[in-house]
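Enquirer: I would like to see how this sequence folds:
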Amino acid sequence: MAAENATQLVSTVILLGAAVVAVPLFKRIGLGSVLGYLAAGLAIGPFGLGLFNDPQAIIHVAELGVVMFLFIIGLEMKPSHLWTLRRQIFGLGSMQVVLAAAALTLVGILFGFSWQVSFVSASGFVLTSTAIVMQVLGERNELSSKSGQQIVSILLFEDLLIVPLLAVVAFLAPPSAVEAAAKPLWQSIGIALSAVAVLVAAGRWLLNPLFQLLAKSKAREVMTAAALLVVLGAALLMEESGLSMAMGAFIAGVLLSESAFRHQLEADIEPFRGLLLGLFFLGVGMSLDLQVVAQNWVLIVSGVLALMAAKAAVIYGVARLAKSSRRQAAERAVLMAQGGEFAFVLFAAAASQGVIDAVVHANMTAVVVLSMVLTPLCLIAYGKWLEPRLQTVSDGLQDDEIDEQNPVIIIGMGRFGQIVSDVLRMSGHELTIIDRDPTTVAGMNQYRNKTYFGDASRPELLLAAGLEKARLLVVAIDNQPQTLQIIEFAKQTNPDIHIIARSYDRLHTFQVYQAGADEIIRETFDSAVRTGRRALEALGMPAGKAEEVSDVYFHFDRQSVSEMSKAYAPNIARFQNKEMLQIAKAEDRKTQQAIQAALRGEVVEKPEY
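Expert: Below you'll find the model as predicted:
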């Protein structure tokens, strides 16, 4: 007996049990969680053990996981940031969709189908699976990276195509089906735009006051209920207007991205998002009709391979045109080569209106599901064999396109810059961080410390980062000539900017001072002073006295370097500058006298520098 005829509790236990067993097993053997969910769904579905007979019902409910994922993505995107992505959304997204649709339609025609059937099949396959792509990007913590943002932009554009594609299907339908169509195109578009306007108005004038009112009740469960209400309400509004549920949730997230409750909302939604997204993959696994695949396996397998190959080729070409590296373009092609969940809706509409027959509907549904199943395997194969080879090829990595301008710019995210950025970021400051090591950039983006790849000694990159309006520039790189070059250009471009620079030693400190830095930090100075303090303690000096002595030395030595910087001349050898040597000797005597006074218990007035 199927599980639907049993209690809902039994069904829930079966679903959870399948996920708990399959997902850890598949992750342990290196196949990933998505493939684990798909395999579990296939095992318990109608073409496995037969414990469930209606996978489409489960998929429809579980699509809320995708909806919640888009809401969380929206919370990370302020309206200003989304505006900077407009070229990627409408430029990159439209280019990929149009070229891929043309290529996939041609594949269908070459298989012997009419252009109408080929176009509808291509339209369903060209829309990528948001669920799979978001899950993979989320697991890799790449949603905030430049490549991840481009992929999200393309997915958003694809969501906008739902109404036009359904209208095209209605246009291709036979006359009898067209007469039965519910609404003309202009009416569908008007309803969709009205729904978006209502959602934006509610987000601007209703949601924040609502959450402020609920927060005063101090009932955590009410806040969670309100978060779910916002997500599901926005999704329902968009679905009823003919748009996608995911688009509604994304818009709601963007409207709340600047709210004081943003982090609370994200924490409340996250558990539901993970569970429902897993349930969605279980449903996709259940829907793979093995009987249809067995009866038409040559057509379906060849169709999957041909459509995925054509789509991947187009995605790779578009990514390269957008100046992505070979590795990034190849990874995006493998990740987005599958068909998406919206194909099920499009194919059902086309079948009901007579554009495609039941056989094509079943075959194309199997093709899309099989492409989704193959994607995790393709990603594993890519990571094991193709990616290492691409990394060895000199690819001429292009600087990232910086799409934000913040008051603070940090150059360098090595052992020095990471600490500086942590202190500022954790204190609530918005940062624009640039580093030229691709490994470091990728690692920082995984930890959500958004970092741009690029050579900051290039003036155009600094200008794109907002140097002309920035309040503070921290130069934390260990390349001495580039440090000087960056500081000189920064002071010429923005004389009011405050520059804090890392220096290698005293000589480099003199050079950085003359280049225009306002504050200079010798990279080993503080740790060396602390070492001296520990050495005094080891020799028997009380800890309090050792700390006072090291503090006196710290201030007097910085005063010494400041005075010596004024006499530094780059054309005179280090120990040949007599004026600087005299200053050094005089400052050393002052420092020693101050330390001896501190040891005698006298109050030492520390210099200002």
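Enquirer: contacts and neighbour counts: CA atoms only from here.
Expert: Will do.
Enquirer: A362 in helix, strand or coil?
Expert: helix (DSSP: H, G, I helix; E, B strand; the rest coil).
Enquirer: how about the nearest residue to it, chain neighbours excluded?
Expert: Closest residue to A362 apart from its sequence neighbours, by CA to CA, 6 or more residues apart in numbering: V292 at 7.1 Å.
Enquirer: spit out the contact partners of the one you found.
Expert: Residues counted as contacts of V292 (CA atoms under 8 Å, 6 or more residues apart in numbering) are 362-363, 366.
Enquirer: I'd like the structure of this one too, to check against the first:
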Amino acid sequence: MFLFVIGLEMQPTRLWKLRREIFGLGLMQVLVCGALLTLVGVVAGLKPPVAFIAAMGFVLSSTAIVMQLLDERGDTSTPRGQRMVSILLLEDLAIVPLLAIVAFMEPDTADGVSRWVTIGAALAAIVGLVAVSRWLLNPLFRILAKAHAREVMTAAALLVVLGSALAMQWGGLSMAMGAFAAGVMLSESTFRHQLEADIEPFRGILLGLFFMGVGMSLDIPLVLADWPLILGGVLAYMVFKGIGIYAVARVTKSSHGDALQRTALMAQGGEFAFVLYSAAAAAGIVEASINAVLTATIIISMALTPLAVFALRWVTPAEPEPDLDGIESVEEAREIKGSVLIIGFGRFGQIASQALLARGIDIALIENDTDMIRSAAQFGFKVYYGDGTRMDVLHASGASHARAILVCVDKKDATTRIVEQAKREFPLTPILARSFDRQHAIELIRRGVDYQMRETFESAMAFSSAALRQLGVADAEVLEIAEDIRRRDAERLQLQLAGDIQSGITLMHGGRWTPTPLTKPRKTAKALNEEAADAMEDLPRKSASPAGQSASR
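Expert: The predicted structure follows:
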């Protein structure tokens, strides 16, 4: 179930933006570490097929451990955190071709079709899950949402997890992989944030149960009997995998500190190694005794990861600790009263609050940055601590009786999540949000926001208006130009909502979309007759006209 929670964070659309890191950096790390660890296994006396299976299992880092540590450190959305997430995703995807390789390595049965049946069943399970996620999940949850019963939504999510896990098990993969796949499928659902909010209180319990399950699979008598072999295997695999991770990180221009952080976090084996080793043992490639040793090696490496991270912090210079003076002044949001709820009190929120305060409107302020809360307190503002993405915090902050909710946080994903949840929970309350760019504005409008403002739009308008005045343009004309640009921008946004990001581009002054040709012309075109020659002579003049026409409209 914990892998389902992890899968919810793996949005395919967001990960598609990281495709270069996933299939570049991730693939490079898998190949380099796989080659190093295979060599270690061969040197240790394992047969090449067994050494390869053992190595590739250890290459697959633990998504559960790394994601949890990244989340605790607040690194999930940072560039170095995103690179690690990309690598983890590639490693999770790699289990499918690795299981196919195991099927090909399996000795044929008498009819010679065993491997093809195995591969076909696995592919059928994957294709079936993709089809269900594509055409059934959103309509199903839309119907359930009409009941306005959160328990029904949670129960349906659990049913999806169970069904996905059983489908993967039927396909010869694993129930763990099915749970992870269910999370990925629901990550693109419009009800994703609601599911996350419902499951969030149980996240710690699920994490504990996950590690309890891993620990219970450790064969203690085997470890005591073969501890020199197992300990040596753990150290050898972690050291050489760490060398591979560090080398790949440095080659791809990561700093020394980031490379060390990645090495410490990802040097362990992961949960999908159990799936690979079990499949190899069932296929007769790996003996049961070797499978037990490899499984113990993975479990111990997972247990050593927090120690490796702690050791890295101990031997490397510590980052300066934030000033905690005045921490007692930070109060948690509880039963706050205010006509308007402002979520996020950074630069944007502070300015947005001024007009409301000037009108004497009672406002409630929540912020999840304690430094910002203490800084605001120095200027006389009472800001409460709270994470606006949590429904319990929104209720405690008075969102249910607020006349309006202003979302002024400085993180795009958090803004989208707050808008979606608040609009669903408080449909009659106006939601106003700070958007980050045009694409984000379109996304917020589709989520039902009542008003959105791109954070740089009006400042850029004021800036350009000042530039025109400096150039001697009359105030009346400056205002007319500014209003024309605002009108064009609004019209273009409406066209983009109905079409795509290129829609309405001719409304921009000087805007003209130039499509990339599918093929490059091999030679200069020649007219076949006089009429064509006349048309070609007029072509440059005609092609230049749309930009001017769009500017004059």
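Enquirer: dump the contacts of V292 of structure 1 to a markdown table, plus distance to A465 of structure 1 and neighbour count.
Expert: Listed next are the contacts of V292 of structure 1 as a markdown table, based on distance: CA to CA, whole Å; neighbours: other CA atoms under 10 Å:
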| residue | distance to A465 of structure 1 | neighbour count |
| --- | --- | --- |
| A362 | 51 | 17 |
| N363 | 50 | 20 |
| A366 | 47 | 24 |
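Enquirer: those into JSON lines, with extra columns for distance to A201 of structure 1?
Expert: As requested, these are exported to JSON lines (distance: CA to CA, whole Å):
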{"residue": "A362", "distance to A201 of structure 1": "42"}
{"residue": "N363", "distance to A201 of structure 1": "43"}
{"residue": "A366", "distance to A201 of structure 1": "41"}
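Enquirer: let me know the closest of those residues to Y513 of structure 1.
Expert: Among the contacts of V292 of structure 1, A366 lies closest to Y513 of structure 1 (CA to CA), at 67.6 Å.
Enquirer: quickly find the element holding the alignment partner in structure 2 of that closest one.
Expert: Aligned by TM-score structural alignment, A366 of structure 1 pairs with A296 of structure 2. Per DSSP states H and E, A296 of structure 2 falls inside helix 288-315.
Enquirer: what does S86 of structure 2 give?
Expert: Using DSSP H and E, the element containing S86 of structure 2 is helix 79-105.
Enquirer: that helix vs structure 1, average distance?
Expert: For helix 79-105 of structure 2, the mean deviation from structure 1 after alignment is 2.1 Å (mean CA distance after the TM-score superposition for structure 1).
Enquirer: residues in structure 1 matched by that helix, start to end?
Expert: Helix 79-105 of structure 2 corresponds to residues 146-172 in structure 1, going by TM-score structural alignment.
Enquirer: how about the helices in the stretch 101-250 of structure 1?
Expert: If DSSP state H, counting those that start in this stretch is used as the criterion, the helices of the stretch 101-250 of structure 1 fall at 115-126, 130-140, 146-160, 162-172, 175-179, 185-205, 207-217, 220-240, 245-255.
Enquirer: let's have the ones you listed in JSON lines, adding mean neighbour count and distance to R589 of structure 1.
Expert: Putting the helices of the stretch 101-250 of structure 1 into JSON lines (neighbours: other CA atoms under 10 Å; distance: least, CA to CA, whole Å) gives the following:
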{"stretch": "helix 115-126", "mean neighbour count": "24", "distance to R589 of structure 1": "76"}
{"stretch": "helix 130-140", "mean neighbour count": "19", "distance to R589 of structure 1": "57"}
{"stretch": "helix 146-160", "mean neighbour count": "20", "distance to R589 of structure 1": "54"}
{"stretch": "helix 162-172", "mean neighbour count": "18", "distance to R589 of structure 1": "79"}
{"stretch": "helix 175-179", "mean neighbour count": "13", "distance to R589 of structure 1": "97"}
{"stretch": "helix 185-205", "mean neighbour count": "15", "distance to R589 of structure 1": "66"}
{"stretch": "helix 207-217", "mean neighbour count": "14", "distance to R589 of structure 1": "62"}
{"stretch": "helix 220-240", "mean neighbour count": "18", "distance to R589 of structure 1": "64"}
{"stretch": "helix 245-255", "mean neighbour count": "27", "distance to R589 of structure 1": "62"}
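Enquirer: okay, these in TSV with distance to R327 of structure 1 next?
Expert: Shown next, in TSV, are the helices of the stretch 101-250 of structure 1 (distance: least, CA to CA, whole Å):
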stretch	distance to R327 of structure 1
helix 115-126	22
helix 130-140	16
helix 146-160	11
helix 162-172	31
helix 175-179	46
helix 185-205	37
helix 207-217	42
helix 220-240	35
helix 245-255	29
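Enquirer: what's the helix holding S86 of structure 2 packed up against?
Expert: Counting contacts by 3 or more CA pairs under 8 Å, 6 or more residues apart in numbering; DSSP states H and E, helix 79-105 of structure 2 is packed against helix 27-43, helix 63-73, helix 114-135, helix 271-282.
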